[in-house]
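1. sequence unavailable; structure follows:
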């Protein structure tokens, strides 16, 4: 009897190990990297959305077309989409090279509505503005770049948890880990003004998930038909139907702050899936110098881009970036050019979480003391840094 019990114990142990290995294999993920290029020009395509078939993981390409994505070990079918290109699917592998063909826009259905566009898509705009509910916990990765005169850089990033207590109020933020590298604005009397500007520019990162400003820009363009031209088309690609609204200012306008861009809706017109906007190319030369508190400034570009997701976690923001390119004019201490970009990726959305009672972090990541312990900036489904940004960050890390 003892030998029989020993035999069965061993068999159960082997079976348990086997089941564990199977479970681990299916749960394990691996990182793949690749590049998406135009099949004619062979140049990288920026802003390509890459989604796994089960929609559990997604990312976007950077300005050079590169991407990084975590997928299941057993291989996944990846969906590649861009409003100007034909969508396609490919099986994931370690180093992917994806060629995309331009979409034939003439085949898209042009849509004409009797009601104003801002009313047609009113429900979608409201849903985008109400992506956060009480009890939501957004686990995110936030990154900010400030570039001065193309050679001095401030870089900061971190893991930030956003606890939503009241959707209309600023969320409670928990800064899990963060780091900051700075070489723009030395801590002395001569450059203290520059440092103050660099520290204060950019939104309070507690508000980084809010999309109200961008939605206001887009709805204003859709509503002001005297100033803007809009085209609405339905794009059917691989059984996936989207409605794309492209907008831009008309000719002959006298002001300078006009925007161009697009917004993508689902076919039911109830949800915003993606948007992008920037200062209109034809009016960038007309930008005016404006008075700020202690300096004068002239904007060369202002813009934003966002991607929303709708999966088992619910409808929420996945990726958002905002940027500004401006010249700063100072009477005695010289002028400088500043480019600032802030971006966030949502790693996970957890529902029905009670916000902890603790001190809130405020300002931007440059005002927070570095406390990073792990390489939290690795293995994230976020836009990879461009080669120039990678070089800059490497130099800052070595200096640190």
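-> Cool, got the structure. This one's a predicted model, so the numbers in the text were calculated from it and none came from an experiment. Residues are numbered from 1 along each chain as shown.
2. please make it C-alpha for all contacts and neighbour counts, starting now.
-> Noted.
3. my read: residue 49 touches residue 57, true?
-> No: using C-alpha atoms under 8 Å, residue 49 is not in contact with residue 57, being 10.9 Å away.
4. and these two? Which one has more around it.
-> Neighbours were counted for residue 49 and for residue 57 using other C-alpha atoms under 10 Å; residue 49 has more, 19 against 16.
5. setting the sequence-adjacent residues aside, check what's closest to the more buried one.
-> Spatial nearest neighbour of residue 49, chain neighbours left out: residue 60 (4.7 Å); criterion: C-alpha to C-alpha, 6 or more residues apart in numbering.
6. next, the one to line up against it:
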């Protein structure tokens, strides 16, 4: 007991001592953001903070001669309300609280029924633009979430996991790991560093991208789960006419996934909770219903539901090019572009697939129906119940990523974006319809997995409950979910106000 306490104290003192170390800087006026980056590069410690409490663009002088690091940082911040906390290789800049929370007992600290949350926004370190669909996972577990279209996330986890780390990763970027204990119940900004390796800078054996594709297909059974498993997912879909939302739906789903050897149709879906809103002002317009819904997202598991660009019998229809070697989760990956050959005139896919250089596992893909031939795909992409309108497909695009848990890869995020032009016969002007389907994996369970009772399941094409939609952060309880973007929230508020007037 004494030795454990001694080790803990030594570790804490060692971490806090970085603030006592002395450094010298002589830098002309730069932004506060750049100044903190310079300090980070020299010390090897990473800063974590909420940009709302700092003025990132404020010009500061970084000048010091043998001063303590704590004094240097606080001089840059120039705000007595801000303080510093050190853990591992991270320095948290946070706002001091007016009151001090009562310390939790040791029993409460490990209570799995208490849920804590971490909020944050993920940015590109160079451009400072928000990054969409970044994986935010709890190391050592199968739980996690993703950032939304504005780079924002909320991660919920049991307090018993506060000793673990959060791992933030995205294709083409260096992964970022930080302790839960440091940022629990905080709002933070995280900057990922691009990690794209130019082909000219990498010495590799000459590779044939077509051979990589064929080898990847042959390795599917090795890299993906040989046993059934459950996915807990957050699903959402939306339809817009021009810039006005016609409908929006969200759901927490539990999905039974069979082994990689079984057909896609054997998957089962159980609804945990859902809500949907329909724009009352748009009931007299052409209704666009999303064909497939949940099943469309499930079909994007291309390791199981093989698309033609991964079919051995169809490979000859495509031209593959090795465009880059990129980084994902500290591993190198082939970025292989594909497009149908010039002699092929049927509508096929074009895009990029990312394949681990060592295991040949599929890490993700971004692809779409070839824009040059999409008009030929109209018949099987669109089911028209009305003959009064002419519907022209403009874009059908898809993206997905996988996450490695243990020795196998599982779907992490899947998204489909649709753009159509719709014109009523006899009219000159068209309306633009857009839609999206999106599913993010929040948890994976491989233990005691059995198929659901049939009465528990829903059809993957189900239309979710018409529950009046109000943004309520507590609606999903302890489940992780994709936070609605601000533009969606504003649109849904307007729809709700109209529904209130109608009622």
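-> Everything's here; your move. Quantities reported herein were computed from a predicted structural model and do not represent experimental measurements.
7. for the two chains, what TM-score is obtained?
-> The TM-score (TM-score structural alignment, normalised by the length of the first structure) is 0.75; 370 aligned residues with a C-alpha RMSD of 4.0 Å.
8. aligned partner of the residue nearest to residue 49 of the first structure in the second structure?
-> In the second structure, residue 60 of the first structure lines up with residue 146, judged by TM-score structural alignment.
9. do you know how far the residue nearest to residue 49 of the first structure is from residue 350 of the first structure?
-> Separation of residue 60 of the first structure from residue 350 of the first structure (C-alpha to C-alpha, to the nearest Å) stands at 22 Å.
10. higher neighbour count, these two?
-> Set residue 60 of the first structure next to residue 350 and count neighbours by other C-alpha under 10 Å: residue 60 wins out with 25 against 13.
11. I'd say that one and residue 383 touch.
-> Yes: using C-alpha under 8 Å as the test, residue 60 of the first structure is close enough to residue 383 to be in contact (5.6 Å).
12. who touches both of these two?
-> residue 67 (C-alpha atoms under 8 Å, 6 or more residues apart in numbering).
13. which elements pack onto the host helix or strand of residue 367 of the second structure?
-> Applying DSSP states H and E as the criterion places residue 367 of the second structure in strand 362-369. With contacts defined as 3 or more C-alpha pairs under 8 Å, 6 or more residues apart in numbering; DSSP states H and E, the packing partners of strand 362-369 of the second structure are strand 349-356, strand 389-405.
14. tilt between that strand and strand 349-356?
-> For strand 362-369 of the second structure against strand 349-356, the angle by axes from the mean of the first three to the mean of the last three C-alpha atoms, to 10 degrees is 170 degrees.
15. so residue 11 of the second structure belongs to a helix, correct?
-> Yes: under DSSP: H, G, I helix; E, B strand; the rest coil, residue 11 of the second structure sits within a helix.
16. quick check: the aligned residue for it in the first structure?
-> If you follow residue 11 of the second structure across to the first structure using TM-score structural alignment, you land on a gap.
17. likewise residue 424 of the second structure?
-> Match for residue 424 of the second structure (TM-score structural alignment): residue 330.
18. leaving out the residues flanking it, which one is nearest to that match?
-> Among residues not flanking residue 330 of the first structure along the chain, residue 295 sits closest, at 5.5 Å (C-alpha to C-alpha, 6+ apart).
19. isn't that neighbour up against residue 328?
-> Yes: taking C-alpha under 8 Å as the definition, residue 295 of the first structure is a contact partner of residue 328 at 6.8 Å.
20. please, where are all the helices along the first structure?
-> According to DSSP state H, the first structure carries its helices in the segments 2-27, 117-120, 122-129, 192-200, 212-223, 387-399.
21. right, and those helices - which one's nearest residue 306 of the first structure?
-> For residue 306 of the first structure, the closest of these is helix 212-223, at 9.2 Å, according to C-alpha to C-alpha.
22. quick one: the strands in the stretch 301-400 of the first structure?
-> In the stretch 301-400 of the first structure, the strands defined using DSSP state E, counting those that start in this stretch lie at 314-329, 336-350.
23. columns distance to residue 144 of the first structure on top of the ones you listed, output as JSON lines?
-> Listed next are the strands of the stretch 301-400 of the first structure as JSON lines, based on distance: least, C-alpha to C-alpha, whole Å:
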{"stretch": "strand 314-329", "distance to residue 144 of the first structure": "9"}
{"stretch": "strand 336-350", "distance to residue 144 of the first structure": "4"}
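24. contact partners for residue 217 of the second structure?
-> Contact analysis of residue 217 of the second structure by C-alpha under 8 Å, 6+ apart lists 310, 311, 312.
25. and in the first structure, which of those remain?
-> Retained in the first structure: none of the contacts of residue 217 of the second structure (criterion both residues aligned by TM-score structural alignment, their matches' C-alpha atoms under 8 Å).
26. re the thing from before, what's the overlap in contacts for residue 49 and residue 57 of the first structure?
-> With C-alpha under 8 Å, 6+ apart as the test, residue 49 of the first structure and residue 57 reach no residue in common.
27. ok, residue 191 of the second structure to residue 121 of the second structure distance?
-> Going from residue 191 of the second structure to residue 121 of the second structure by C-alpha to C-alpha gives 9 Å.
28. repeat for residue 353 of the second structure
-> Per C-alpha to C-alpha, residue 353 of the second structure is found 26 Å from residue 121 of the second structure.
29. those strands in the stretch 51-200 of the second structure, which residues are they?
-> For the stretch 51-200 of the second structure, strands defined by DSSP E, counting those that start in this stretch occupy the ranges 59-68, 82-87, 90-95, 115-124, 135-138, 144-146, 152-158, 165-169, 176-179, 187-192, 196-197.
30. buried deepest among those strands, which one?
-> Among these, ranked by average contacts under mean count of other C-alpha atoms under 10 Å, first place goes to strand 144-146 (a mean of 27).
31. and that strand, what does it pack against?
-> Under the contact rule (3+ C-alpha pairs under 8 Å, 6+ apart), strand 144-146 of the second structure is packed against strand 135-138, strand 152-158, strand 431-445.
32. and of the ones you listed, who's closest to residue 263 of the second structure?
-> strand 431-445 (19.7 Å).
33. how about residue 280 of the second structure, nearest residue that isn't a chain neighbour?
-> Here the residue nearest residue 280 of the second structure, using C-alpha to C-alpha, 6+ apart, is residue 499, at 6.1 Å.
34. and residue 365 of the first structure, by the same measure?
-> residue 156 (5.9 Å).
35. map that neighbour across to the second structure for me.
-> So, by TM-score structural alignment, residue 156 of the first structure is matched to residue 249.
36. ok, its match - contacts?
-> Contacts for residue 249 of the second structure (C-alpha under 8 Å, 6+ apart) come out as 236, 237, 238, 274, 275, 276, 277, 464.
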